[in-house]
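Asker: What follows is a predicted protein model with its sequence.
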Amino acid sequence: MKAEEYPFVQELITNKKGQVLKVVLDFEEYQRLLDAIEDEGLYRAMQAVSCETPFNINQALEELDKP
């Protein structure tokens, strides 16, 4: 396994058997990956509720007041 084979990877840290233990990334690339993961999570959450009818303001406030 070579770091060049993986996008964003600067270095792979392996054990004696060659198994990857850690991955070194440029901080900006790490931030981009986090942003992509967060975007995917938001997309999935939006898809999960896409068929629901939205509340009006009074219904939303009532829901917030429920224990």
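Answerer: Received the coordinates, thanks.
Asker: From here on, just use CA atoms for contacts and neighbour counts.
Answerer: Fine.
Asker: hmm, what's the outermost residue in this structure?
Answerer: N58 (32.9 Å; Cα atoms, centre = their mean).
Asker: element containing that residue?
Answerer: helix 57-65 (DSSP states H and E).
Asker: Sort out which residues of that helix are buried, please.
Answerer: Neighbour counts over helix 57-65 (16 or more other Cα atoms under 10 Å) mark no residue as buried.
Asker: let's bring in a second model and compare:
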Amino acid sequence: MKTKTLPFAKEFITDSKGHITKIIMDFDDYQRFLDWVEDEGLVLAMNEVENEASMSLEKALNELEKK
């Protein structure tokens, strides 16, 4: 991975072959990164069920209990 694709990283820790194994970043940047990952996951989940019919909370809970 190219370091230019990791603008939030302050430092890189590499193995003996020069491959990045860890990064050091500011905690605030880390929090923003986590928020972005969660938002992306939510968007993907919403897109996945976009064409499904909605159901009541009671029916949804019953469906979950079946699994």
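Answerer: Received the coordinates, thanks. Please read these numbers as outputs of a predicted model, since none were measured by experiment.
Asker: mean deviation of the helix holding N58 of structure 1 from structure 2?
Answerer: When structure 2 is overlaid, helix 57-65 of structure 1 sits 4.6 Å from its aligned residues on average, using mean Cα distance after the TM-score superposition for structure 1.
Asker: now the top helix by length along structure 2, how far from the centre of its chain.
Answerer: In structure 2, taking DSSP state H as the definition, the longest helix is helix 27-48. The chain centroid and the centroid of helix 27-48 of structure 2 are separated by 5 Å, computed with Cα atoms, centre = their mean, to the nearest Å.
Asker: whereabouts in structure 1 does that helix align?
Answerer: Counting by TM-score structural alignment, helix 27-48 of structure 2 pairs with residues 27-48 of structure 1.
Asker: which outside residues touch that stretch?
Answerer: By Cα atoms under 8 Å, 6 or more residues apart in numbering, the residues outside stretch 27-48 of structure 1 that reach it are F8.
Asker: Count the residues that sit near the counterpart of K17 of structure 2 in structure 1.
Answerer: Mapped onto structure 1 by TM-score structural alignment, K17 of structure 2 lines up with K17. For K17 of structure 1, the neighbour count with other Cα atoms under 10 Å is 6.
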